[in-house]
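> the sequence isn't on hand, but the structure is:
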């Protein structure tokens, strides 16, 4: 009695092996039938075709056996054909086959890091309207860029965007470098963004491996190693999938496949152009991939926000240090954000006045911790001076300030 195959990788390997053997048998029978009708000289050519076909099947089996993934690949032409029919129409994209504006790619890719397309679209339109070129963005004050970014989150990206624009404008006369190596040397541009700009804007052979790519590749090859340790292996496998041309379209096709078909939950495998060569589908458990370690619970930090409101409606504010969390953004003064509240929060108050604790704290979730901010309010006379390092923001100027989302929640208590 043959023992059942219990592991996911074992079932995936078995499924793919059966598929390849069936394909080889079917192809061999077809070639044999055709060879019987050929002249003797033509039969030799048919035998050569059969050998080449068998070699192709063996190469496909090698992909399944060798999960390092360097000896075979799914057909990229099938994915590109799918993309030509089903691509997403996004405001920063050019039609298939057309060269894209590198500035639009640069702007959109930085905005899209850890942020959804729906959230990015209005910000992209606003930035492009205000700063239509990389030179215009480079010449803008950082404070204005931060203000325009407010609400999109991950504010270091706004600083990196501005620094990268200045580097291109000043170091490259406003023309983006084309190679991954040159792009990755720019401020704020990492391996993913460099590969995205190089492939999409300049048709360079590069694999911009984002979360969508990781999901597709990990399922194609049933990579059992968990993230983030598996990332070098996934990047190596991704390189094996690249076509001989249309690198930009292929990069976006992989993104679209992951976003619309090979989704984290309930993937539409029946509609996938690569469903017949997917190891995870063969194993019957695509949602298992990519394998991830159990999430560590976010710690909670606490603080007190001091909402000082002048009689004329102005609000006391200050700028955060340029380095670190929310660097350069505008904030309502507060205590340090720590595990426990300070014994006497008024020691951190910006003004010596009567403070009233409001009932409900403000809550906000950052990528690595949750925050609970108690809001203490003080109403002060119109002539009250701002202490050193602080300023009064007129009520009509609040929308123009670079208040992040957590601070806008505090301001909603006015």
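Ah, there it is. Just so it is clear, the model here is predicted, and its values are computed rather than measured.
> okay, CA-based contacts and neighbour counts for the rest of this
Fine.
> which residues in the stretch 301-414 of the chain form helices?
Counting by DSSP state H, counting those that start in this stretch, one finds helices in the stretch 301-414 of the chain at the ranges 405-411.
> show me where it has strands.
315-319, 330-331, 356-357, 362-365, 370-380, 391-393 (DSSP state E, counting those that start in this stretch).
> which one of the ones you listed lies nearest to residue 119?
Closest of those to residue 119 is strand 362-365, at 16.9 Å (criterion: C-alpha to C-alpha).
> who's in contact with the closest one?
Residues from elsewhere that reach strand 362-365 (C-alpha atoms under 8 Å, 6 or more residues apart in numbering): 370, 371, 372, 373, 374, 375, 406, 409, 410.
> columns distance to residue 181 on top of those, output as CSV?
What follows is those, written out as CSV (distance: C-alpha to C-alpha, whole Å):
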residue, distance to residue 181
370, 37
371, 39
372, 42
373, 43
374, 47
375, 48
406, 37
409, 41
410, 43
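> can you list contacts of stretch 70-90?
With C-alpha under 8 Å, 6+ apart as the test, stretch 70-90 has contacts from 59-60, 62-63, 96, 236-237, 240-243, 249-250, 253-254, 256, 273-274, 277.
> show me the residues you listed that map onto helices.
Cross-referencing those against helices under DSSP state H gives 59-60, 62-63, 236-237, 240-241, 249-250, 253-254, 256.
> just the buried residues of those.
Neighbour counting with 16 or more other C-alpha atoms under 10 Å marks 59, 60, 62, 63, 237, 240, 241, 249, 250, 253, 254, 256 as buried within the ones in helices among the contacts of stretch 70-90.
> next up, a second structure to put side by side with the first:
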């Protein structure tokens, strides 16, 4: 981007941001210094999750753990429980490890430099740049989905996603914005509220006069996307086993992989071919409703059965009224709901 154009965009965007910025619980009020802990926590939560979804979770975390030192002392199980429903559970595991490392190796102070931030668990190049810019005003531009879209439209870039993000990263790396945190958040807000993926509000955009896509009426086409890769479907059985005293068998998933460390009903192996599922025993009672759930890389179809015994290791028993004490993911809550409706 030419220096003169960047300066013009920079100035107009900051003027717009000063008036129209979103009020978010992790953002510092105008004239106040950002809280680096709030910035880090929100950026981890916002990875692959919308702002609307994150707000309630962020507020609950801050109410429970007001400072980084408080969260550093949290039990991992407790953190997982508060995270349930937010998805992408590896982020919770990485957040726990990240905060512990900051407390133990950095004296509880979140590093300022991107090359130090990126060494923390769960902190990639974008998150490191975002924390550095927003929390410490480091003069750089993080590149998320909103910023990618805004810049791609400004310059009418034809490179398709996902390669486009790397092209924009290389393009903005030499730029050194002042008020870097406000500039980054201004780009994010502009992408979220005006330069939207569909039906962008070009008439409300402060950068419209500089936008090459707007001038050529291509804003609805950019950014271009490659065809989405095929997403396979996997299959599993879930088992509701409740004894005469009302206790239900639950099981914790492995420490790595999908839904790591989360708790739910015991299931069969998740297989690619439904013919590979175990044979249905005569005494099993099938739940009529099938659960379909989509993960990042595959769909999952779960059929549920009421059984007398699951014959699996590491199973423990809990009464349904106490399920809320365990980190149960959204997928398994759907399954449990169907079983409760039939089982009771």
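Looks like it arrived, so ask away. If you're wondering where the values come from, they're calculated on a predicted model, not measured in any experiment.
> can you point out the buried residues in stretch 405-414 of structure 1?
Quick answer for stretch 405-414 of structure 1 (16+ other C-alpha under 10 Å): 406, 407, 408, 409, 410, 411.
> mind putting the residues you listed into a markdown table with distance to residue 338 of structure 1?
Below are the buried residues of stretch 405-414 of structure 1 laid out as a markdown table (distance: C-alpha to C-alpha, whole Å):
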| residue | distance to residue 338 of structure 1 |
| --- | --- |
| 406 | 16 |
| 407 | 17 |
| 408 | 20 |
| 409 | 19 |
| 410 | 18 |
| 411 | 21 |
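> tell me the one among those residues nearest to residue 313 of structure 1.
Nearest to residue 313 of structure 1 among the buried residues of stretch 405-414 of structure 1, with distances taken as C-alpha to C-alpha, is residue 411, at 11.6 Å.
> and residue 174 of structure 1, what pairs with it in structure 2?
Counting by TM-score structural alignment, residue 174 of structure 1 corresponds to residue 108 in structure 2.
> surely residue 89 of structure 2 meets residue 260?
Yes. In this structure, residue 89 of structure 2 is within contact of residue 260 by C-alpha atoms under 8 Å, at 6.4 Å.
> which of these two has more residues huddled nearby?
Neighbour count, other C-alpha atoms under 10 Å: between residue 89 of structure 2 and residue 260, residue 89 has more, with 21 against 17.
> and the nearest residue to residue 127 of structure 2 once chain neighbours are set aside, how far is that from residue 52 of structure 2?
What sits nearest to residue 127 of structure 2 in space, not counting adjacent residues and going by C-alpha to C-alpha, 6 or more residues apart in numbering, is residue 43, at 6.4 Å. With distances taken as C-alpha to C-alpha, to the nearest Å, residue 43 of structure 2 is found 13 Å from residue 52 of structure 2.
> who's more crowded, those two?
residue 43 (20 against 10).
> that one -> structure 1?
Match for residue 43 of structure 2 (TM-score structural alignment): residue 109.
> kindly report the same for residue 316 of structure 2.
Superposed on structure 1 with TM-score structural alignment, residue 316 of structure 2 falls opposite residue 391.
> sorry, back to before: could you dump the strands of the stretch 301-414 of structure 1 into a markdown table with mean neighbour count added?
Shown next, in a markdown table, are the strands of the stretch 301-414 of structure 1 (neighbours: other C-alpha atoms under 10 Å):
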| stretch | mean neighbour count |
| --- | --- |
| strand 315-319 | 22 |
| strand 330-331 | 22 |
| strand 356-357 | 14 |
| strand 362-365 | 16 |
| strand 370-380 | 20 |
| strand 391-393 | 18 |
